[in-house]
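Trainee: Build the 3D model from these lines:
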Amino acid sequence: VLHSIITVRNPVPSIVIAQLTDVNCQQVNLLIGALGSVLYKGESDDAIHVFHASFSDFLLREKSGEQFKDLQCNPVNQHTFLSQACFNIMELELRFNMLSLPSSFLKDKEIENIVSDVNTKIKQGLVYACKSWGYHLEKSTKNSKVTTALEQFLKEKIFYWIEVMSLLRLASHQESIREDTLVQCGDTLDSVRKV
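Mentor: Model prediction:
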């Protein structure tokens, strides 16, 4: 949980950390409370923040001393874990017609209460996963588990991901996924086509 807090793309609420780590949200909040001297929740966004960057630096440092070995975070392993977690969340939650709209021909501006529907029907963990899978994938080990999850995502969920990104008004966020990640996605898609 702590390693996820320091390696997420941006500070997120405890409910998102709970979804990413598959840990009860109450346990995440207990950890935050226990580490109140180094972690805090933002007042406006409820996101978990680190008081000082030196704490994250300490945990991410390769050699922090033998007595702190169990606290050390291997960033590549953690990003691999988080990329897999993002794919798992998207696999479970992405689906056709995320807002259960009566017609796919309606323009967004024609849909009543679209903003509140987006905020209630698309969970925060899914929002994070949709926005951040590429970030974590870039920094991860491309092991067979991650590659399989990426292939499955590209075969089965990519159009639902585009729908969610559009609903979140973040479609331009796709540009922030680095070109080498998109190349890897293309290579994976090519290999999927051959199967």
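Trainee: rest of the way, CA atoms for contacts and neighbours
Mentor: OK.
Trainee: Just the buried positions in stretch 151-165, please.
Mentor: Counting neighbours by 16 or more other C-alpha atoms under 10 Å, one finds that the buried residues in stretch 151-165 are 151-154, 157, 160-161, 163-165.
Trainee: for stretch 114-125, same thing?
Mentor: Using 16+ other C-alpha under 10 Å as the test for burial, stretch 114-125 gives 122, 124-125.
Trainee: Using a markdown table, please lay out those residues together with secondary structure and distance to residue 105.
Mentor: Output for these, formatted as a markdown table (DSSP: H, G, I helix; E, B strand; the rest coil; distance: C-alpha to C-alpha, whole Å):
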| residue | secondary structure | distance to residue 105 |
| --- | --- | --- |
| 122 | coil | 20 |
| 124 | helix | 26 |
| 125 | helix | 28 |
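Trainee: Looking at the residues you listed, which is nearest residue 91?
Mentor: residue 125 (12.2 Å; C-alpha to C-alpha).
Trainee: Ignoring the adjacent residues along the chain, who's closest to that closest one?
Mentor: residue 16 (4.7 Å; C-alpha to C-alpha, 6 or more residues apart in numbering).
Trainee: In what element of secondary structure is the one you found found?
Mentor: Here residue 16, judged by DSSP states H and E, is contained in helix 14-21.
Trainee: next one: the next helix or strand after that helix to chain centre, how far?
Mentor: Scanning forward in sequence from helix 14-21 by DSSP H and E, the next helix or strand is helix 25-34. The chain centre lies 20 Å from the centre of helix 25-34; the measure is C-alpha atoms, centre = their mean, to the nearest Å.
Trainee: run this one through as well so I can compare:
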Amino acid sequence: MAVPLFIFTTTACRFITDTDPKEQIEIVMSYQSNWHTSQLEATYLPILHRLKQKAISISYQTLITEFREIVGTIINLASPMSIPSLSKLLAVSERKVSSRLWQLHSVLEVPKPSSGLAIQTSVDAPVRMLHLSFRDFLSGESLRDSVGFRDFWIGEKGAHRNIYSKCIELMSKRLKKDICDLKLPGIFRSDVDESLIMKHLPTEIQYSCRYWVYHLERSRDKVKDGGIVDLFLRQHTLHWVEAVSLSGEMKEMVYIADALKVTAGSENISALVYDIQGFVRQNQTIIDRTPLQVYWSTLLLAPKKSVLKSIFGPRNIIPEVELTRPLIVQEQWSAVLQTLEGHTSSVTSLAFSTNDDLLASGSSDETLKIWDVATGAQLHVFRGHRYSIAAQSSFGA
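Mentor: Below you'll find the predicted structure:
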């Protein structure tokens, strides 16, 4: 892979000025003069060379283990995290994270504590890669096959496996029913103070709830009966959905549940995930508005044969509720995935986008509406037609 000259130049300059300029220049030049070395290797091998040189206070194996875990996490995150959040996700000290990153300022944007009387120190800012080619280098074949530096190679699947495992471990420890102690089942999410949500659902937990399936999918692992994912879902699915709602990400749960389906490795897991999909699709609006209803009306009205209903209740969750008459509920989740409501008159035309993500509907009410197919959310309304919309071409046509 070719590396643009400006990436090499900026990386080399940051590397040279990081500690001992004379020694750093010699290291850079030694790799530039080696005709066996590619431009990508010449850009980033000096950094690994320096790390090996400085591995004095700790054993080489400890260096490699910490590098793979900490740096491997940073380069594979779906959204960057601060050092405090990283330390909590990985269950390592902030000092260890900082010490492992302090020689990587040439390739990572590593925040440093602000001086003076600043109210918020920059250490709370996220750690970011300066160039995506650094991730390509660390997970590439050239480093994997390198004689002197192959120990620094970070396998993408293994890194994602480690991240989703850490996410599940953290969520299993921290998530619980009514995590923000709201008490009132009917309280609206819009009425919950943001600071209260952040107190009980800090960045690392919100990240875990939002992205653990993303990392699971990229690890290529299949969810097996009795494994950590199976146990998590059977113990914490409702806690997880509540947390996602409180974080304001309920609209993403449809996509998350769909991605989770791909990872199912047994019939039992497939049945559980299918039930989660139906539960989310049918209840996303009410849970988005009132997060604690995930334990109340949604379970009461779930189909008789719902897997989630058999695991979580409603008697297991809300034993204090006494019904005056039996509820009439379906046997299974309805085959109806979404009901799109909004037009005030009959719909006269429909057209899907080329990727099937969006749906346009024309109506006799003289409006054209754009819908998100996955979530059923109304995205846009176009007004101004003087007559009903009789036809429309497909997106991109």
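Trainee: Could you tell me the TM-score of the two chains?
Mentor: TM-score for the superposed chains, counting by TM-score structural alignment, normalised by the length of structure 1: 0.86, backed by 191 aligned residues with a C-alpha RMSD of 2.6 Å.
Trainee: residues near the residue nearest to residue 125 of structure 1, how many?
Mentor: 24 (other C-alpha atoms under 10 Å).
Trainee: which part of structure 2 lines up with stretch 16-28 of structure 1?
Mentor: Across structure 2, the stretch matching stretch 16-28 of structure 1 (TM-score structural alignment) is residues 85-97.
Trainee: list the buried ones in the matching stretch?
Mentor: Of the residues in stretch 85-97 of structure 2, 85-90, 97 count as buried by neighbour count, 16+ other C-alpha under 10 Å.
Trainee: Please compute how far that stretch lies from its chain's middle.
Mentor: Worked out by C-alpha atoms, centre = their mean, stretch 85-97 of structure 2 lies 18 Å from the chain centre.
Trainee: cool, and stretch 197-217 of structure 2?
Mentor: The answer for stretch 197-217 of structure 2 is 7 Å, by C-alpha atoms, centre = their mean.
Trainee: which residues of structure 1 does it align to?
Mentor: Stretch 197-217 of structure 2 maps onto residues 118-138 of structure 1, going by TM-score structural alignment.
Trainee: Can you list the buried residues in stretch 21-36 of structure 2?
Mentor: 24-25, 27-28, 31-32.
Trainee: which of these lies closest to residue 170 of structure 2?
Mentor: When those are compared against residue 170 of structure 2 (criterion: C-alpha to C-alpha), the nearest one is residue 24, at 39.7 Å.
Trainee: Give the aligned range of the strand or helix carrying the closest one in structure 1.
Mentor: If you go by DSSP H and E, residue 24 of structure 2 is part of helix 21-32. Following TM-score structural alignment, helix 21-32 of structure 2 has no partner segment in structure 1.
Trainee: list the helices and strands that helix packs on?
Mentor: Secondary-structure packing of helix 21-32 of structure 2 (3 or more C-alpha pairs under 8 Å, 6 or more residues apart in numbering; DSSP states H and E): helix 5-16, helix 39-53.
Trainee: which residues are contacting the first one?
Mentor: Same thing as helix 5-16 of structure 2. 22, 24-25, 28, 43, 47, 105-107, 131 (C-alpha atoms under 8 Å, 6 or more residues apart in numbering).
Trainee: Report the spatially nearest residue to the spatially most central residue of structure 1, omitting neighbours in sequence.
Mentor: Residue closest to the average C-alpha location in structure 1 (C-alpha atoms, centre = their mean): residue 129, at 3.1 Å. Leaving out its chain neighbours, the residue that sits closest to residue 129 of structure 1 by C-alpha to C-alpha, 6+ apart is residue 86, at 4.4 Å.
Trainee: which residue in structure 2 lines up with the one you found?
Mentor: In structure 2, the residue paired with residue 86 of structure 1 is residue 167, using TM-score structural alignment.
Trainee: ok, that match - contacts?
Mentor: Counting by C-alpha under 8 Å, 6+ apart, residue 167 of structure 2 has contacts 89, 205, 208-209, 212.
Trainee: Go again with 7 Å.
Mentor: 89, 208, 212 (C-alpha atoms under 7 Å, 6 or more residues apart in numbering).
Trainee: compared with structure 1, how much does the host helix or strand of it deviate?
Mentor: Residue 167 of structure 2 belongs to helix 156-174 when assigned by DSSP H and E. Helix 156-174 of structure 2 differs from its equivalent in structure 1 by a mean of 0.8 Å after superposition (mean C-alpha distance after the TM-score superposition for structure 1).
Trainee: how far does that helix sit from the chain's center?
Mentor: Per C-alpha atoms, centre = their mean, the centroid offset for helix 156-174 of structure 2 relative to its chain is 11 Å.
Trainee: Mind listing what's buried along that helix?
Mentor: The neighbour-count check on helix 156-174 of structure 2 (16+ other C-alpha under 10 Å) flags 156-172 as buried.
Trainee: List the contacts of the host helix or strand of residue 182 of structure 1.
Mentor: If you go by DSSP H and E, residue 182 of structure 1 is part of helix 179-194. The contact list for helix 179-194 of structure 1 (C-alpha under 7 Å, 6+ apart) reads 134, 138, 151, 154.
Trainee: so of those residues, which ones are in helices?
Mentor: Among these, the residues falling in helices (DSSP state H) are 134, 138, 151, 154.
Trainee: How about the contacts made by the last one?
Mentor: Okay, so that is residue 154 of structure 1. Residue 154 of structure 1 touches residue 189, counting by C-alpha under 7 Å, 6+ apart.
Trainee: Aligned counterpart of it in structure 2, please.
Mentor: Under the alignment (TM-score structural alignment), residue 154 of structure 1 maps onto residue 233.
Trainee: hang on, residue 371 of structure 2 in a strand?
Mentor: Yes: counting by DSSP: H, G, I helix; E, B strand; the rest coil, residue 371 of structure 2 is located in a strand.
Trainee: check contacts around it.
Mentor: Applying C-alpha under 7 Å, 6+ apart, the residues contacting residue 371 of structure 2 are 358-360, 377-379.
Trainee: Also residue 209 of structure 2?
Mentor: 240, 244.
Trainee: distance from the helix or strand it falls within to structure 1 after superposition?
Mentor: Secondary structure assignment for residue 209 of structure 2, by DSSP H and E: helix 203-219. Aligned to structure 1 and superposed, helix 203-219 of structure 2 gives a mean residue distance of 0.8 Å (mean C-alpha distance after the TM-score superposition for structure 1).
Trainee: Hey, what's the angle from that helix to helix 156-174? Just curious.
Mentor: For helix 203-219 of structure 2 against helix 156-174, the angle by axes from the mean of the first three to the mean of the last three C-alpha atoms, to 10 degrees is 140 degrees.
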